[in-house]
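Novice: Test case, fold it:
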Amino acid sequence: MRLLLVEDEAELARLVRANLTREGFAVDVAPTIDEARSATTTARYDVILLDLSMPDGDGLDLLASWRRAGDTTPVIAVTARDAIDERVQGLNSGADDYLGKPYAQSELVARIRALLRRPNGALGMRLKAGNLEYDASTSAVSVGGDSLPLPRRELTLLELLMRRVGQVVTRQTIENGLYGFDDDVDSNAMEASVSRLRKRLVSAGATVNIHTVRGVGYMLTADKPATALR
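Specialist: Predicted structure coming up:
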């Protein structure tokens, strides 16, 4: 899952990004409103964390413009402007949640996951393909009832494929889900992640296959026992 952090305090942004990355999110940082606008026209985000006091404008104006344009991406207003009337104004402007600074990183993560568990949110379902199951609310993967621990990027890759079983997931969609703009990604990083995930699924006895659709992307099917494809 990919998040956009709109925050102009560089050290805070670095700490929040590092914490959210450890929690399994790909995170882009926008230190200005202009960069936030640019980011949302380039990538799709599951949640946006929006500081309201930005150097080049008011975050509420940016939020209102997103909502007027029909962008329904969940937004958490994260700000030192924490008075009751300011909270009300933020929620009335289209924020889905409001978190005052300073805040605990654990609370921020909990609020993000709560948003994602709402109806139609990214964490709002249990996915199944063959004997492979993924619980989006806990990020738990199992094969035939046995737990299968996965590293963050392979877990995200598996979720992207399981949400579209039998359909091709394009390389661009996978890249958007796995990597932030600032991630250092080499040319075969995606292929390496797919290869490692295939091997783990084979070893665990998963009855699924990940097919390569050359020049387009990848597709997961659940018709027969998994094989080690290259």
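Novice: contacts and neighbour counts: CA atoms only from here.
Specialist: OK.
Novice: Against Asp58, how distant is the residue of the chain most remote from its centre?
Specialist: Farthest-out residue of the chain from its mean C-alpha position, per Cα atoms, centre = their mean: Asp85, at 30.9 Å. According to Cα to Cα, to the nearest Å, Asp85 and Asp58 sit 16 Å apart.
Novice: Could you give me the buried positions within the helix or strand hosting the residue farthest from the centre of the chain?
Specialist: In this assignment (DSSP states H and E), Asp85 forms part of helix 84-92. For helix 84-92, a neighbour-count test (16 or more other Cα atoms under 10 Å) marks 87, 90-91 as buried.
Novice: can you give me the strands for the protein?
Specialist: 2-6, 26-30, 47-50, 53-54, 57-58, 75-79, 97-100, 126-129, 132-135, 140-143, 146-147, 168-170, 209-213, 217-221 (DSSP state E).
Novice: Please identify which of those strands is closest to Arg196.
Specialist: Distance to Arg196, taken as Cα to Cα, is lowest for strand 209-213 among these, at 11.3 Å.
Novice: Quick one: list the elements packing against the closest one.
Specialist: Contacts defined by 3 or more Cα pairs under 8 Å, 6 or more residues apart in numbering; DSSP states H and E place strand 209-213 against strand 217-221.
Novice: Before we compare anything, build this one as well:
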Amino acid sequence: MDTILLVEDDPMLGQALTAALGQEGWRVVHCQDAACARTALIDHAFVAVLLDLGLPRGSGLEVLATMRGRYDPTPVLIITARDQLSDRVRGLDAGADDYIVKPFQRDEMLARLRAVLRRSRGAVTPVLRWRDVELDPAAQLVTRGGKRVGLSANEFRILLTLFESRGRVLSRDQLQDRLYGSDSEIGSNTVAVYVHQLRRKLGDGVVVTELGFGYRAGDEA
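Specialist: As a prediction, the model looks like this:
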């Protein structure tokens, strides 16, 4: 069953939307603040996000910026009471796929959600390669020699970030920001642990350490 992340701080609206989505066959994870949403997006994979802009402990735009900053392509439908054009433009410019203004009808929300899902599934995303390793961002799939390799969500995001930035060296702090956002406090060796796991699963050359600077994707030759 596909899972939707609902980020809405109004308990009554959250319950109503959860019920409506459940009736359509989706599982729902409901967060009532921005911090909960950021954690949920790290720990789980969702087919779509319904995202309110006005949230406790951060804003919906900050959540969206964190997602797109770490190359998370999950479609986002903004649900907001803000009806000014500038707010809608900011949301779309930040990477949202569509928006709907409160109050809205249940059927309109469901129709817009189905539309962003159709568009996202129809999008063509190039497969990234390193030797016999292939990374498909749309399917969130990594193979080595044609066989699927099981990666954690954060291992996948680090590999995707490095493949997308081929030819560049990224610092540990840059990779941490892609994973958790710039306001998160995590251990200093977290990225090194994920890199070690990637090398164990995919080969020593997949990620190259540039001592004193950071990491880069491996050379093709």
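Novice: Would you format the strands of structure 1 as a markdown table with mean neighbour count and distance to Arg67 of structure 1 included?
Specialist: What follows is those, written out as a markdown table (neighbours: other Cα atoms under 10 Å; distance: least, Cα to Cα, whole Å):
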| stretch | mean neighbour count | distance to Arg67 of structure 1 |
| --- | --- | --- |
| strand 2-6 | 24 | 16 |
| strand 26-30 | 24 | 19 |
| strand 47-50 | 24 | 13 |
| strand 53-54 | 18 | 19 |
| strand 57-58 | 13 | 15 |
| strand 75-79 | 24 | 10 |
| strand 97-100 | 19 | 15 |
| strand 126-129 | 16 | 29 |
| strand 132-135 | 21 | 30 |
| strand 140-143 | 18 | 33 |
| strand 146-147 | 13 | 41 |
| strand 168-170 | 18 | 28 |
| strand 209-213 | 19 | 36 |
| strand 217-221 | 20 | 32 |
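Novice: center of structure 1, which residue is that?
Specialist: Met1 (1.3 Å).
Novice: unless I'm mixing things up, that residue is touching Asp28, no?
Specialist: No: counting by Cα atoms under 8 Å, Met1 of structure 1 stays clear of Asp28, with 11.3 Å between them.
Novice: what's the mean distance for the longest helix anywhere in structure 2 versus structure 1?
Specialist: In terms of residue count, the longest helix belonging to structure 2 (DSSP state H) is helix 106-122. Compared with structure 1 after the fit, helix 106-122 of structure 2 shows a mean deviation of 1.4 Å (mean Cα distance after the TM-score superposition for structure 1).
Novice: Please point out which parts of that helix sit buried.
Specialist: Neighbour-count burial for helix 106-122 of structure 2, with 16+ other Cα under 10 Å as criterion, is recorded at 109, 112-113, 116-117, 120.
Novice: which other helices and strands contact the helix or strand following it?
Specialist: Once helix 106-122 of structure 2 ends, the next helix or strand along the chain (criterion: DSSP H and E) is strand 128-130. For strand 128-130 of structure 2, the packing partners by 3+ Cα pairs under 8 Å, 6+ apart come out as strand 133-136, helix 153-164.
Novice: how about the longest one: buried residues?
Specialist: The reference is to helix 153-164 of structure 2. Going by 16+ other Cα under 10 Å, helix 153-164 of structure 2 has these buried residues: 154-163.
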